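*Asks:* With the sequence up front, the predicted model follows.
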Amino acid sequence: MKRIPIVATIVVALAVAAMIALGLWQLLDRLPQKEAFLAQLAANPARPVIPFPQAGDDTLLFRRATGNCAAVRSRQLVGAGKAGFRVIAQCSTDVGTTMPVQLGTTRDPAFRSTWAGGPVTGYINHAPSSQSLIGSVFHREAKPLMLVADTPPPGLAANGEPDLGTVPNNHLAYAWQWFFFAVIATVIYGLALRRRWHD
């Protein structure tokens, strides 16, 4: 009977321990944090209306807010699934900051908004970002916010209500994924040792 390879066993044991630790971190730390965050977001629509924030803060998602579009700098159409396209205006505010405003939705890919700005009331959501998925992994930046208008200008359909389902909560799945990797690594190494002993 051959001896158990010490170095290989230590390496596999450390890898399995790291996978279990990552699973526990997702389960015991990240999951409760996300659940508390989601509970806060669920309560945000009922909280008092605030001025549109000048800096990104995810704890303000779905909070009702007001802002004034002093001037429309640009307009764009962004895909909105079954609703067609979201019409988003990039506004200059009275204090010189930028405030993206989602005016409403349209199914016309050639729609051209003539909205010229003014006071807007709605709720806060994430603005579309051009950052790639890989870029978001290596550069953790706060996502820009936008104001989703309650009342659309003429020619546009109303925006949807705040949807908590758009905020991902995958930490339980991540935890089980790490535990599964740990089990697979252990089984594979066990089979490798068994084959070594029988050769």
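*Replies:* Structure's in. What do you need? The shown structure was predicted, so the numbers you read here are calculated from the model rather than taken from an experiment.

*Asks:* contacts, neighbours, all on C-alpha from now
*Replies:* Noted.

*Asks:* if I pick Phe52, what's in contact with it?
*Replies:* Ala65, Thr66, Gly67, Met99, Ile124, Leu147 (CA atoms under 8 Å, 6 or more residues apart in numbering).

*Asks:* sec struct for the last one, please.
*Replies:* Going back to what we said before, that points to Leu147. strand (DSSP: H, G, I helix; E, B strand; the rest coil).

*Asks:* Hmm, Gly122 and it touching each other?
*Replies:* Yes. Between Leu147 and Gly122 there is a contact at 6.0 Å, judged by CA atoms under 8 Å.

*Asks:* hold the first one in mind and look at this next one:
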Amino acid sequence: MTAAALPLLVALGVWQLQRAEWKEGLLAELRANAALPVAALGPGDELERVQFRRVRLVLGCDPPPPTVKAGRNAAGRAGYVALVRCTREGAASRGDGLLLAIGWGERPDSWKAVRAWPPRDPRPVEGVLVGRDGSPAWMLVASTGAAPLEAAAPPALESIPNNHRAYAAQWFGFAAILAAIYGAYVVRWRRGG
């Protein structure tokens, strides 16, 4: 069992080191995107390549009520962010949609004071594009809040975990412990104990 488990543990450690290199490259790309000027995207443009970049998309959005979640404003104050489901111009289906963070308020019902709701018919919206877990897979954090809401803060690059090196150390540690236990077993076995 040790002969089978030891190479597997080492392989998992090497795999995590490879993932760490991939994640560092991805974070460098996202950091570079954040420094680029606004990109106007058309219906067929890929969102993956412009993640964390300021973009302009043509969106049509659902009417209220929005989804409300805890979040921060651009100044870092805690409160609530209103999210509406929108569809990109030219999208084949609703599955091609994204969430639009229309703004931040101190209270969960702050969105009720919004005077001009994002329209159902497609209009240009500018903001920072970020990927998210779940459906839809994308969120656009609007550059300006829908009055009287303030602009919400987009997720920071620092919030993306990069703990693959720690995982690699863990797998290599498991391999070292297994080797030490097996070595102690062999020594004891040879002594007749």
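*Replies:* Looks like it came in fine. Bear in mind that the values here come from a model prediction, so they are computed numbers and not experimental data.

*Asks:* Let me see the TM-score of these two.
*Replies:* Once superposed, the chains reach a TM-score of 0.76 (TM-score structural alignment, normalised by the length of the second structure), with 176 aligned residues with a CA RMSD of 2.7 Å.

*Asks:* hang on, the earlier thing: just flag the most distant two among the contacts of Phe52 of the first structure.
*Replies:* By the measure CA to CA, the contacts of Phe52 of the first structure have their two most distant members at Ala65 and Met99, which lie 11.8 Å apart.

*Asks:* the longest helix in the second structure is where?
*Replies:* helix 2-34 (DSSP state H).

*Asks:* what helices or strands is the following helix or strand past it leaning on?
*Replies:* Next helix or strand after helix 2-34 of the second structure toward the C-terminus (DSSP states H and E): strand 39-40. On a contact count with 3 or more CA pairs under 8 Å, 6 or more residues apart in numbering; DSSP states H and E, strand 39-40 of the second structure meets strand 54-61.

*Asks:* how long is stretch 102-110 of the first structure from one end to the other?
*Replies:* Terminal residues of stretch 102-110 of the first structure lie 17 Å apart, using CA to CA, to the nearest Å.

*Asks:* in the first structure, which helix has the most residues?
*Replies:* helix 171-198.

*Asks:* what about that helix, distance to the chain center?
*Replies:* Its chain's C-alpha centre lies 31 Å from the corresponding centre of helix 171-198 of the first structure when counted by CA atoms, centre = their mean, to the nearest Å.

*Asks:* Give the buried residues for that helix.
*Replies:* Residues of helix 171-198 of the first structure classed as buried under the neighbour-count rule (16 or more other CA atoms under 10 Å) are 171-172, 174-179, 181-182, 185-186, 189, 193.

*Asks:* Need the counterpart of Gly67 of the first structure in the second structure.
*Replies:* Aligning on TM-score structural alignment places Gly67 of the first structure opposite Leu57 in the second structure.

*Asks:* Okay, the nearest residue to Gly23 of the first structure once chain neighbours are set aside and Leu14 of the first structure: tell me how far apart.
*Replies:* Using CA to CA, 6 or more residues apart in numbering and skipping residues adjacent in sequence, the residue nearest Gly23 of the first structure is Ala175, 4.0 Å away. Distance, Ala175 of the first structure to Leu14 of the first structure, by CA to CA: 18 Å.

*Asks:* picking that back up, let's see if you can find the most crowded of the contacts of Phe52 of the first structure.
*Replies:* Leu147 (29 neighbours; other CA atoms under 10 Å).

*Asks:* Show me what it lines up with in the second structure.
*Replies:* Going residue by residue (TM-score structural alignment), Leu147 of the first structure aligns to Leu140.

*Asks:* My understanding was that that match contacts Gly127; is that so?
*Replies:* Yes. Counting by CA under 8 Å, Leu140 of the second structure does reach Gly127; the two are 5.8 Å apart.

*Asks:* contacting residues around the counterpart of Leu38 of the first structure in the second structure?
*Replies:* Under the alignment defined by TM-score structural alignment, Leu38 of the first structure is paired with Leu27 of the second structure. Applying CA under 8 Å, 6+ apart to Leu27 of the second structure gives the contacts Leu157.

*Asks:* Would you check how far apart Leu27 of the second structure and Pro154 of the second structure are?
*Replies:* For Leu27 of the second structure relative to Pro154 of the second structure (CA to CA), the value is 16 Å.

*Asks:* same check, this time on Pro108 of the second structure
*Replies:* For Pro108 of the second structure relative to Pro154 of the second structure (CA to CA), the value is 18 Å.

*Asks:* Among those two, which residue is more densely surrounded?
*Replies:* Neighbours per residue (other CA under 10 Å) separate Pro108 of the second structure from Pro154, with Pro154 holding more: 21 against 16.

*Asks:* what about Val101 of the first structure, which helix or strand?
*Replies:* Using DSSP H and E, the element containing Val101 of the first structure is strand 98-106.

*Asks:* swap in Gly71 of the second structure?
*Replies:* Using DSSP H and E, Gly71 of the second structure falls in strand 67-72.

*Asks:* what's the helix or strand following that strand packed up against?
*Replies:* Next in sequence after strand 67-72 of the second structure, counting helices and strands by DSSP H and E, comes strand 78-88. Counting contacts by 3+ CA pairs under 8 Å, 6+ apart, strand 78-88 of the second structure packs against strand 54-61, strand 67-72, strand 98-105.

*Asks:* go with 10 Å
*Replies:* Applying 3 or more CA pairs under 10 Å, 6 or more residues apart in numbering; DSSP states H and E, we find strand 78-88 of the second structure packed against strand 54-61, strand 67-72, strand 98-105, strand 138-142.
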